[in-house]
Every structure is written in structure tokens, then in C-alpha cells.
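Trainee: predicted model, plus sequence, below.
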Amino acid sequence: MTWSFTDSAAAFRAAAAEHLAADAARNTAVLTLMDKAGRLGWWAEADGRVTGVLAEAPPGVPSLGAMTEEAARALAFPGGLPGGEGPTEVRGETAAVEAYAEATGRPWAPTTRMRLFRLGELTPPDPAPTGRARVATEADVPLVAAWAREFVVAIGEEPAEDYTGFVTERISEGRLWLWEAPDGRPVSMAAVSRTIEGQARVHLVYTPPAERGRGYAAGATEAVSRAAREAGVAQVLLFTDLANPTSNALYQRLGYRPVTDHLGVTFTR
């Protein structure tokens, strides 16, 4: 039983394809990151079966996919994560992250507690918000880029200087939707990732503070979720912050159901 590592997404896919496809929902973070990750890894059992995967992006921050606690603990020992004193942060399913963090013997603190949801039967918001949904266009890039920065600040992360390229990619591929108020003003947004192994993840759900409390986020989320379903996405997913009961309740009203809990930790030395 051993961990293997590569910087090649093609080599990683070849080695871990069966494991990635078998539970695409639980591997959503790794599937999303693997084409830009600096390091990818897979855990093979004695019989060669892969039962654990990870993707490291950004550097020093591995995201753990579906894996056994044994595989997670093995990352903390020789043959596990190579290089330096180990990562600065780790993210992934709660049991795996805790197993790894405890095995390192390093002091650590939780930073985020998330829940992964999967869409069941999509249920439109009731009452329906006023206004309508539409696909974002090139003309919306400046506004959406500013909102993306506000979103990152709102979730407590360090924002980048410019999100123009980030949102342009999503808009040009038709993956970002806006909710317009009756007067035509965009008042909320939601995006969906590219589809990989039949799964795609809703993200960038954001409503500026002055527009909240009117159901606009529900309208935008329902619209982007419906578009993903109509495009043939088998598993429409999203993450919520467990500390935010409002968003957790909203997504469940729309038809999202819990899959598993996730944890992010920071090592304090």
C-alpha cells in the first residue's frame, strides 16, 4: 500500500480513473482542481486498487478526495506528502482531514466546516422572487468581476486583485447566470463549474448586501441548477458553510440533499 505522486493530469487520470468515476460527487474538489494542480496523488492498496486521491492547489494546500482514514494517515509519514515541513492547510472530508492532521503531530486549527450537497428533485423557490434569470454576457464582466471579489471577501478568503479572466471564462462558456430585478438591474449571480465525470458544482452564489432578503439568490441558484440539469449533468453539487443556516436551508428547499461534511484546517507551525 503506497502513495504515488505526479504533476501530470494525464498520468493521474490513467492511474485513478476508476476511483474518480466511482464516486464523482465525493471527488468533486479533486476533479475540479486536477488540470491546474501542481501535485496529484493516489493511494493504491496491496492489490493495486486505488482507494484515495488528492490534488494540491494552490501549493501547500492539498484537497483530499474520497479516501480511507488509513490512506489519510499514511500521508503524514515517509512515503506520504513529499517536500518541506508539510502543507500549510488541508481540506477534504472531515474524517480524512482529521485523521491526517492528528497523524502529523503538528498543532492545527479548523478554519472552515462545509457540507457537500447533491441536487435531487429541483424545486422552484416559493414564493418566486420578482424579476427573471438570464445568462450573463460580455457586457456584464466588470460588474460580475467586482461581485466575485466581494464574494471572496465575504467568505473570509484573501481576494485576488482582478477577477476579469476568472469570470470571463465562465461567462464565455455560458456557465454564469444573473437574476435581474423587475427594473432590469442585475441583483444576484450564480455559476456552475465545467462538467467532469458527470458532475458539476454550483458556486459563486452572491447577492450584494443591499439586495438581500428578496429571494434573488434562490432564483439565480434555481436557474443555474436547471440549466445544468437540462445540459445533461447527472450530479449537480454545491458546498455550503455549516455556519450559515440561511444558505443551508435555502438549498435544501430547492431540492439539494446532504452528501458528506468537509473540513479545512490550518497548521499553526
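Mentor: Happy to help now that I have it. Residues are numbered from 1 along each chain as shown.
Trainee: please make it C-alpha for all contacts and neighbour counts, starting now.
Mentor: Will do.
Trainee: what's in contact with the helix or strand where Glu169 lies?
Mentor: Remark: Glu169 resides in helix 164-172, with elements defined by DSSP states H and E. Contact partners of helix 164-172, identified using C-alpha atoms under 8 Å, 6 or more residues apart in numbering, comprise Val135, Ala136, Thr137, Glu138, Val141, Pro142, Val144, Ala145, Ala148, Leu176, Ala191, Ser193.
Trainee: now do the contacts for the residue in the chain sticking out farthest from the centre.
Mentor: The centre of the chain is farthest from one residue, Asp183, which by C-alpha atoms, centre = their mean lies 32.6 Å away. Asp183 makes contact with Gly131, according to C-alpha under 8 Å, 6+ apart.
Trainee: need the three-state assignment for it.
Mentor: Taking DSSP: H, G, I helix; E, B strand; the rest coil as the rule, one finds Asp183 in the coil state.
Trainee: ok, it to Glu211 distance?
Mentor: 13 Å (C-alpha to C-alpha, to the nearest Å).
Trainee: one more: Leu238?
Mentor: With distances taken as C-alpha to C-alpha, Leu238 is found 22 Å from Glu211.
Trainee: and these two? Which one has more around it.
Mentor: Leu238 (26 against 14; other C-alpha atoms under 10 Å).
Trainee: quick check, that one in a helix?
Mentor: No - counting by three-state DSSP, Leu238 falls outside a helix, being strand.
Trainee: any idea how far the strand or helix carrying Ala11 is from the chain center?
Mentor: Secondary structure from DSSP H and E places Ala11 in helix 9-22. A distance of 19 Å separates the C-alpha centroid of helix 9-22 from that of its chain, computed with C-alpha atoms, centre = their mean, to the nearest Å.
Trainee: other SSEs contacting the following helix or strand past that helix?
Mentor: Of the helices and strands lying after helix 9-22 in sequence (DSSP H and E), the nearest is helix 28-33. Applying 3 or more C-alpha pairs under 8 Å, 6 or more residues apart in numbering; DSSP states H and E, one finds that helix 28-33 makes contact with strand 50-56, strand 62-67, strand 199-206.
Trainee: and the angle from the second one to strand 50-56?
Mentor: Between the axes of strand 62-67 and strand 50-56, defined by axes from the mean of the first three to the mean of the last three C-alpha atoms, to 10 degrees, the angle is 160 degrees.
Trainee: second structure follows, compare the two:
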Amino acid sequence: MATAELDGRVIALFQMTPPFPLNMIFTDEQHMDSAIDSLAEYLLSNEIELPSIISLKPWAERFADSWTAKTGQSSKVIMDQGLYRLDNVNETLEKSSGKYRLAEDSDSALLEEWYVGFIGDTNMPEATPDQAAEWVARAVELQEIVLWEDNGVPVACAKRARPTQNSITVSFVYTPPEFRRKGYARTLVADFSKELLNDYQFCMLYTDMMNPTSNKIHQEVGYRKIADSAQLEFEGKGYIMKSARERLAIN
């Protein structure tokens, strides 16, 4: 974790836990370029590999332009997301049949399959079977995952994540292909979010902007988009990083 400061003020915050992307928050956009330059110089001088970044879309793109100019590495979008906020659930929403319940240990094998499917649908980094099992086991133990059942058959899931003093995030919203187009996920998100609002002021979630269905159903629930987020991956690692450092040394 690092900060960029100007005259004793924090103008940016950076955080990265390898192999996950670098997170960037700018509190002073007027001095964003100087903060980006300072970060890039630090990464290069300390030979810290940068696989990808995630931030508000315009911030991520601005950093990528600077990084490409300094290193020669190209960037590509691997996640183009909309950030949504919910304060009240749409009470007129048409519901699907079924009900939701907490996931249990006996659901773990099914949820591991769904987790792999969710990763594939959202273009997230692949997970090994052991990683999927560990992730599901932890989430089930913490009672974070809920399932929607229709006639006793699990047909969709969702998860609570990243609680703060005022908000909580709904994630891992997934319906396997054979149960889609029946409104299960929409109904689950609505009922689950309504329950979460009993303890939090508002709910948050991310959607894939390339998936119009996902964006549509969450807006029907009552979520409204407040920002665009993007994860950008940098290509041409290793030797390009070295040549960039050499160019900086020459300059």
C-alpha cells in the first residue's frame, strides 16, 4: 500500500496484493498526472511487476496511457464494469417462483461448479479446483452465500461481500445456463438486497457492461449506475519491463 502526497495532503492511494490487480484511488484529480508519474517511477525503479490495474474507468485509462508511454507495454480491457448502488428495492418487481436460503456445507460441490462457471462468464482469472473449493468453503462457513430454490432445486446464487459501516456489496450473482431466462437471479437479488438493507444504508454491486441482461435485471431491482470501472491488463512483461528501465536510465 502506498500514498502519493502533495504539500502534506494525500492525493492518491495505491494498493496491490499480488497476483491481484493494483487498485488506484485519486482524491485530487487536478494532480492525477503527477501522482501517476510518481507511482510509475516507483514501480519501475523497484522492479515491481504490474500485471493489471483496476480503478474508475477514466482513471485506469489515464494510467494505462502513461504506463504504455514509459514501458512500451500495451493494455487490454479484461473487465469493463458498471458500479451500481441500491437504496430501495423496487416493490413492484414481478417475482419468480421459489424461495431463498443460506448455502450449507452440502451445497459446496455444486457451488464449486458454479464458481468456475461464474469465473468463465466474467473473464476473471482461472481458479484451480482446490482454489474454488477453498473459496466456497470459506464463504459457506461465514454464511455469505444464499441460494434460490425452485421446487427444492437450487437454481441461482448470490453472495454478500465487503461490508462497511454503511454499505455492503452483492457479488457472485450466478445462474447456470439451464436455469436462465426465468427471473431467478433477479428475484434472488431483490429479496437478498432487501434483507441486507435492514442492516446497511445501501447495497453495491458490479455488473459486466458487456452483458446487457445483467445490467437490465439489476436496474429492474432498483440499482442505479453511479460509475464505470475497468480492469486493464498489461501485456509484454519481463523483457519489456527491463528495456523500459534501461531507457529510463539512458534518459
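Mentor: Yep, that arrived. Predicted, not measured: the structure shown is a model, and the values here were computed from it.
Trainee: and the helix holding Ala11 of the first structure with strand 62-67, angle?
Mentor: 40 degrees.
Trainee: what stretch of the second structure does helix 9-22 of the first structure fall on?
Mentor: Residues of the second structure offer no counterpart to helix 9-22 of the first structure, counting by TM-score structural alignment.
Trainee: how much does that helix deviate in direction from strand 199-206?
Mentor: In terms of direction (the same axes, to 10 degrees), helix 9-22 of the first structure departs from strand 199-206 by 90 degrees.
Trainee: buried sites along helix 9-22 of the first structure?
Mentor: Residues Ala9, Phe12, Arg13, Ala15, Ala16, His19, Leu20, Ala21 are the ones in helix 9-22 of the first structure that count as buried (16 or more other C-alpha atoms under 10 Å).
Trainee: also stretch 181-201 of the first structure?
Mentor: Buried residues in stretch 181-201 of the first structure, defined by neighbour count with 16+ other C-alpha under 10 Å: 181, 186-197, 199-201.
Trainee: between those, which sits nearest Phe117 of the first structure?
Mentor: Nearest to Phe117 of the first structure among these is Arg201, at 9.5 Å by C-alpha to C-alpha.
Trainee: tell me who's in contact with the counterpart of the closest one in the second structure.
Mentor: Mapped onto the second structure by TM-score structural alignment, Arg201 of the first structure lines up with Thr169. Residues near Thr169 of the second structure by C-alpha under 8 Å, 6+ apart: Arg160, Ala161, Arg162, Pro163, Cys203, Met204, Leu205.
Trainee: from Trp59 of the second structure, how far off is the residue nearest to the spatial centre of the second structure?
Mentor: Taking C-alpha atoms, centre = their mean, the centroid of the second structure lies closest to Tyr206, which sits 6.2 Å from it. Tyr206 of the second structure sits 17 Å away from Trp59 of the second structure, going by C-alpha to C-alpha.
Trainee: I'd say the residue nearest to the centre of the second structure and Ser171 touch.
Mentor: Yes - in this structure, Tyr206 of the second structure is within contact of Ser171 by C-alpha atoms under 8 Å, at 7.4 Å.
Trainee: measure Thr3 of the second structure to Met124 of the second structure for me?
Mentor: Using C-alpha to C-alpha, we find Thr3 of the second structure at a distance of 27 Å from Met124 of the second structure.
Trainee: who has more neighbours, the two?
Mentor: Neighbours were counted for Thr3 of the second structure and for Met124 using other C-alpha under 10 Å; Thr3 has more, 18 against 12.
Trainee: for that one, give me its contacts.
Mentor: With contact set as C-alpha under 8 Å, 6+ apart, Thr3 of the second structure has these partners: Val10, Ile11, Ala12, Leu13, Phe14.
Trainee: which among the residues you listed end up buried?
Mentor: Ile11, Ala12, Leu13.
Trainee: pretty sure the first one is touching Ala2, no?
Mentor: Just to be clear, that refers to Ile11 of the second structure. No - the criterion here is C-alpha under 8 Å, and Ile11 of the second structure misses it with Ala2 at 11.1 Å.
Trainee: separation between Tyr239 of the second structure and Thr71 of the second structure?
Mentor: Distance of Tyr239 of the second structure to Thr71 of the second structure, given as C-alpha to C-alpha: 10 Å.
Trainee: in the stretch 51-200 of the first structure, which spans are strands?
Mentor: 62-67, 89-93, 108-119, 132-135, 176-180, 186-192, 199-206 (DSSP state E, counting those that start in this stretch).
Trainee: deepest in the core, which of the ones you listed is it.
Mentor: Comparing these by mean neighbour count (mean count of other C-alpha atoms under 10 Å), strand 176-180 ranks first with a mean of 27.
Trainee: compared with the second structure, how much does that one deviate?
Mentor: Once fitted to the second structure, strand 176-180 of the first structure is off its aligned match by 0.6 Å on average (mean C-alpha distance after the TM-score superposition for the first structure).
Trainee: quick one: work out the angle between that strand and strand 199-206.
Mentor: For strand 176-180 of the first structure against strand 199-206, the angle by the same axes, to 10 degrees is 40 degrees.
Trainee: so where is strand 176-180 of the first structure in the second structure?
Mentor: Residues 145-149 of the second structure are where strand 176-180 of the first structure lands when matched by TM-score structural alignment.
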